[in-house]
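# everything below, folded, please.
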Amino acid sequence: MVEQTRSGRRVGTTLSDALDARVVELRHLDDVVGSQDLLPAVRKELAEAEALVRNSSYPDIIGSRLLTATGELAQLAGWVASDAGLHAEAQRVYLSGVSAAEAANDFVLGGQLFSSLSYQMANVGNAEDALLLARTATHGARDATPVVRALLLERVAWASARVGDREATRRTLDEVDDAYERRTDGLPEPEWVYWLNRAEIDVMAGRCMIELGAPDKAEPLLSAAIATYPVEQAREVALYLTWLAEAYARSGQMDAAGATLSDARGFAAAMPSARTSLRLSTVATLIGDYSE
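Purely as a prediction, here's the structure:
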């Protein structure tokens, strides 16, 4: 898109369509390409999209599309940066994406961006702040479609589990299920929620059960979900195997925990991730502590 971002260029449908397609392409590459390899390309596309919005001319309808695409790129850039362990960069681009989404009057996308930031905060920051932000994101995206609402509620459930609120976590997980079951072919979902399916919902429920001290309830959810993932999605398989290993360890099944963690290391080697590395280290320490 570099030559397309010259100052004063008139932007129309063709370029807007190309940008939308590129966002989708990069988003799906995140399934199979490691964050360190993908991040430079996403950064470049985001910078060019921001320049296009800032320096070009276009009718209002095209401007809204460009702003939405920029917000979606910011969400992807934040997600990939967070996976690479660049949390400050992730926060910065998430918030820049919120500004783009709000300028496009796309408050559902704005909710997704705030919710993504809350998820990072729940993992590596202040869980109380994460919970407040996750709830704010859900309330702000009042027009969210069923699958998007399920996604936003998942982040509320995770933050609730991280602060140890059993009742809120269980109630919100029920709301996730209810929202997801209301999906219908007659109500199109944003493309950016393509990846949320029953397996992902079960993984999140299993993780929440571990956080709440119920690893026995987590194990069947995680085992069944992991079995559905293709080996090409090595990062997700590795991450979810670490949670299964933790469920085994906390249930006293140390041989299964060790074997599962070894499997996770194998998948992690194929698609490196700072998130995965942290999980591997955390669970290895946990298994060591339980074995002593």
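# CA atoms for contacts and neighbours, from now on please.
OK.
# quick check: Ala130 touching Met121?
Yes - in this structure, Ala130 is within contact of Met121 by C-alpha atoms under 8 Å, at 5.2 Å.
# between those two, who's got more neighbours?
Residue environment comparison for Ala130 versus Met121 gives the larger neighbour count to Ala130, 29 against 21, counting by other C-alpha atoms under 10 Å.
# gap between that one and Tyr194?
Distance of Ala130 to Tyr194, given as C-alpha to C-alpha, to the nearest Å: 24 Å.
# for Val163, same thing?
Spatial separation of Val163 from Tyr194 under the definition C-alpha to C-alpha is 29 Å.
# ok, Ser96 - how many residues close by?
Using other C-alpha under 10 Å as the criterion, the residues surrounding Ser96 number 18.
# just give the closest residue to it, not the sequence neighbours.
Take Ser96 and drop its neighbours on the chain: the residue closest to it by C-alpha to C-alpha, 6 or more residues apart in numbering is Ala74, 7.0 Å away.
# to compare with the earlier structure, here is another sequence to fold:
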Amino acid sequence: MDGRKSLQPVGDEGPITEAYVGWLRDHVRQLLLLDAQFGGNEASGQAVRLLRSAVRRIGVDSCPQPLWRDLMRVVGELAEVAGWLLYDADQQDASRRLSLEALHYLRLAGDRELELLTLQNLSMQAEYLGRSGEALQICEAVLDGPLPGRVRGLFLGRRAHALAKRGQHSEAARTLVEARAVVEDDGPTWAYWVDERQFAWFEGMLGMERGDFDQAAEVFAGALASTPAHRVRGAFSRSVYLLDCLVRAGDLREAERLVPDVAARVGEVGSRRTVALLRGAVRDAGFDGGGYLAELVRETGP
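Take a look at the predicted model:
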């Protein structure tokens, strides 16, 4: 963000105005750009501070009734983004709290589209934390109602991953086929990233869960090759998943070829969640015997 300009809120005191709501919306967009480039470690702190400032204003300043829903929507979106950034920064308890807070504001706004995004975040986090039963229940509840094709495909993909983590591999594979079949070009604006790279991630994770690391590595390699240059965090994440698969498959020669690119990203992208996965791959591969990748990982801290 542009330091001095962006830190000056529009109408810091007094009645909440349309200009203030627009100012918050602009900052949400900037936070998402920072996330795509640099990850959630630093941006999460900015998002939380901005959210707390907005929540304070909701409590003490008046808001014209015609503007109320817009205010609830943008604050709910800010809480959703902050929750996602904290997830990427591996601050999972705080992430969950803010996702639940996002649901509160989005329901006040009547914004079902962003409510669905927040529910997918909660399902994703539950999968990450090993709570596959909770992830599955969220997906089933959402899939029980009408959904745009792209959103239905996303929640079916999440359902497939949760099933795979529970060892239900055949049903997971069938669900992923169904997910790809229902995806269409319709859907909310936030769902632009529900594309073939996202479904490749689901496919790769299903392969990892059933122990087919060679197949998973092939899928992640294809997704990495198609990642746009400006999606730096996404490229870093896919590189690490690929490295992890290659290590688990015992293909250390191919894994070592990835090391220079991964090492270059360690200092550029701040994502504790991805670095946690990288630490495991480095340890399993034995790179930490004085290798510079292991040294870079150690420098990222706990």
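# the aligned partner of the residue nearest to Ser96 of the first structure in the second structure: which element?
Mapped onto the second structure by TM-score structural alignment, Ala74 of the first structure lines up with Ala79. Secondary structure assigned from DSSP states H and E places Ala79 of the second structure in helix 65-88.
# any idea which helix or strand comes after that helix?
Moving toward the C-terminus from helix 65-88 of the second structure, the first helix or strand encountered (DSSP H and E) is helix 92-109.
# next secondary structure after that following helix?
Following helix 92-109 of the second structure in sequence, per DSSP H and E, is helix 112-128.
# pull out the buried positions in that next one.
Along helix 112-128 of the second structure, these residues count as buried under the neighbour rule (16 or more other C-alpha atoms under 10 Å): 113-128.
# over to stretch 209-225 of the second structure?
Buried-residue list, stretch 209-225 of the second structure, by 16+ other C-alpha under 10 Å: 209, 212-221, 223-224.
# turn those into CSV, including distance to Leu24 of the second structure and secondary structure.
CSV is the format used below for these (distance: C-alpha to C-alpha, whole Å; DSSP: H, G, I helix; E, B strand; the rest coil):
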residue, distance to Leu24 of the second structure, secondary structure
Glu209, 40, helix
Asp212, 45, coil
Phe213, 44, helix
Asp214, 45, helix
Gln215, 44, helix
Ala216, 40, helix
Ala217, 40, helix
Glu218, 41, helix
Val219, 38, helix
Phe220, 36, helix
Ala221, 38, helix
Ala223, 33, helix
Leu224, 33, helix
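# hmm, who's touching the one helix or strand Arg54 of the first structure maps to?
Element membership for Arg54 of the first structure (DSSP H and E) is helix 35-55. Residues lying outside helix 35-55 of the first structure but in contact with it, judged by C-alpha atoms under 8 Å, 6 or more residues apart in numbering, are 1-2, 4-9, 19, 26, 29-30, 63, 66-67, 69-70, 73-74, 76-77, 80-81, 83-84, 272-273.
# show me the contacts for the residue mapped onto Ser170 of the second structure from the first structure.
Under the alignment (TM-score structural alignment), Ser170 of the second structure pairs with Glu167 of the first structure. Glu167 of the first structure makes contact with no residue, according to C-alpha under 8 Å, 6+ apart.
# can you check Val11 of the first structure too?
By C-alpha under 8 Å, 6+ apart, the contact set of Val11 of the first structure is 56-58, 62.
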